[in-house]
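Participant: pasting the structure only:
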C-alpha cells in the first residue's frame, strides 16, 4: 500500500475525478459516431474494444482500446500531479470503477481490462508493460480475449512485487478480483469450451 500523505478530502476528490473519467463510455460513443449502431445491442453487449471489434471495424476497436486505457492513465497522472501517490491510486480505483459502473449507462459498464492496463502503465510503467505483454502473448497463443484478460490480471500483482513496486500490489489484487467477478460468464464458457475467439461473432 502507498503511504497516505494526502488529505482525505483530496483523496475523495481523486476518487471522484477518476470515476468521472472512467465512466466515459468510449466504445458506445465511437460506434455511434461511426454509424455502427448501439454497441450494447451488438455481440455480447459489452462496451469494450473486444465487442467493438465484432462490428468488423478494426479502427473503431483500436480507438476504443486506446481511449479506454487512456482515461485510466489520465486519471492517475492528473491525481499524481495535483497530490501524491496515494491520490494516484485512488484515481486509478475510481477510473476502474467508473468503467465498470458508468453513471451515464445506468451503471452497466464494461469489464475494465483496457482501463486496468492503462492505470497500471501510469502507476508503474514496467508493471503495465509486463501486464500488457502477458495479455498479448496469451492472446496470440489462444486467440481468446477473456482468457488473456484473466491471465494478465492474475499475474499483475506478481509482476508488481517482482519488479519492485510493492506499493501497488494491494490495488492490483483488488482490481484483478473485480475483473474476475465481471468475467464469471466468460469463465463458465471457457470451462464449457464455448468462449468465442477474438474477432468472432456471437
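Facilitator: Noted; the coordinates are in hand. Values in this document were obtained by computation on a predicted structure and should not be read as measured data.
Participant: from here on, just use CA atoms for contacts and neighbour counts.
Facilitator: Will do.
Participant: ok, now which ones touch residue 151?
Facilitator: 134, 135, 138 (C-alpha atoms under 8 Å, 6 or more residues apart in numbering).
Participant: then residue 144?
Facilitator: 138, 195, 196, 197, 198 are the contacts of residue 144 under C-alpha under 8 Å, 6+ apart.
Participant: how about 6 Å then?
Facilitator: Residue 144 makes contacts with 197, 198, as judged by C-alpha atoms under 6 Å, 6 or more residues apart in numbering.
Participant: could you measure from it over to residue 10?
Facilitator: 40 Å (C-alpha to C-alpha, to the nearest Å).
Participant: looking at the contacts of residue 151, which are in helices?
Facilitator: 134, 135, 138 (DSSP state H).
Participant: just give me the closest of the contacts of residue 151 to residue 16.
Facilitator: residue 135 (28.5 Å; C-alpha to C-alpha).
Participant: check it against this one:
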C-alpha cells in the first residue's frame, strides 16, 4: 500500500511539473510560444529576453513553487529521503517533458531549485548564492545553472547526506539538459544575459 501511494504521489508530481509557467503565461497573454523564440527555452531567462522582468519573475515564482509544493508535502508526510528524491525528480521531468505541451519543456533549473528549498534554508541559500555569484562574475545564466548543479550534491553531502543520491541524480539531469549550452560556452557562442561592459 505504501509503495502504491508513493508511486501515485510521484506520478501526480510529474503532472504538476508539466504545468510550464512560461508557456501558460504566453498563452494567456497571447504572446508567441517561448519555445519558438529567443533561446527557445520556456523558462524565466528566455521570458526576460523576450518580454520584461515582471513576466520573468512570475514564471520564476511559478516554477519554484511547483517544485517546492510536492517535496514539502512529501517531507511533511514522512516519506523516505529516497522517495522524496524521486518525487522531486518526477516534478522536474514533468517540467522538461510536459505531457500537456507535446513533451517539449524547459531545462528545469528553477523547478530543481524549488525541489531543493524544503531541504533547508542553508542548503537553498548556498545554492542561490552560488548561482548569483557565477552569474555576476560570468554574465552567463547557463554557466550559473551548470556550476550550481555541480555544487548541489557537494553541498547537500555536508548538510543532509541522506539526500545526496537523489540530488546527484537531479544534478545529472540538469547537466544533460545543458549539453548544448556547454558546447556554446566552449566555442564562445553562448549569449550573456548580463553584460557589465555595456
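Facilitator: Received, thanks. In this text the structure is predicted, and so the values were computed from the model without any measurement.
Participant: can you give me the TM-score here?
Facilitator: The TM-score (TM-score structural alignment, normalised by the length of structure 2) is 0.92; 194 aligned residues with a C-alpha RMSD of 1.7 Å.
Participant: out of the contacts of residue 151 of structure 1, who's the most crowded?
Facilitator: residue 135 (24 neighbours; other C-alpha atoms under 10 Å).
Participant: show me what contacts that residue?
Facilitator: So residue 135 of structure 1 contacts 148, 152 (C-alpha under 6 Å, 6+ apart).
Participant: which position in structure 2 pairs with it?
Facilitator: Aligned counterpart of residue 135 of structure 1 in structure 2: residue 131 (TM-score structural alignment).
Participant: distance from the longest helix anywhere in structure 2 to structure 1 after superposition?
Facilitator: Ranked by residue count, the top helix of structure 2 under DSSP H comes out as helix 53-76. Compared with structure 1 after fitting, helix 53-76 of structure 2 has a mean deviation of 1.0 Å; criterion: mean C-alpha distance after the TM-score superposition for structure 1.
Participant: list the buried residues for the very next helix or strand once past that helix?
Facilitator: Next in sequence after helix 53-76 of structure 2, counting helices and strands by DSSP states H and E, comes helix 81-96. Buried residues in helix 81-96 of structure 2, counted by 16 or more other C-alpha atoms under 10 Å: 81, 83-96.
Participant: the following helix or strand past helix 81-96 of structure 2 corresponds to what range in structure 1?
Facilitator: Next helix or strand after helix 81-96 of structure 2 toward the C-terminus (DSSP H and E): helix 109-116. Helix 109-116 of structure 2 lines up with residues 113-120 of structure 1 when matched by TM-score structural alignment.
Participant: please state the offset of the matching stretch from the chain centre?
Facilitator: 4 Å (C-alpha atoms, centre = their mean, to the nearest Å).
Participant: mean per-residue distance, it versus structure 2.
Facilitator: Mean deviation for stretch 113-120 of structure 1: 0.5 Å (mean C-alpha distance after the TM-score superposition for structure 1).
Participant: contacting residues around that stretch?
Facilitator: Contacts of stretch 113-120 of structure 1 (C-alpha under 6 Å, 6+ apart): 68, 69, 70, 72, 73, 92, 128.
Participant: ok, back up a step: find me the equivalent region of the longest helix of structure 2 in structure 1.
Facilitator: So helix 53-76 of structure 2 sits over residues 58-81 in structure 1, by TM-score structural alignment.
Participant: could you list the buried residues of the matching stretch?
Facilitator: Buried, per 16+ other C-alpha under 10 Å, within stretch 58-81 of structure 1: 60-80.
Participant: try stretch 142-155 of structure 1
Facilitator: 143-155.
Participant: can I get those residues in CSV including secondary structure and distance to residue 15 of structure 1?
Facilitator: Shown next, in CSV, are these (DSSP: H, G, I helix; E, B strand; the rest coil; distance: C-alpha to C-alpha, whole Å):
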residue, secondary structure, distance to residue 15 of structure 1
143, coil, 34
144, coil, 32
145, helix, 28
146, helix, 27
147, helix, 29
148, helix, 28
149, helix, 24
150, helix, 25
151, helix, 27
152, helix, 24
153, helix, 21
154, helix, 24
155, helix, 25
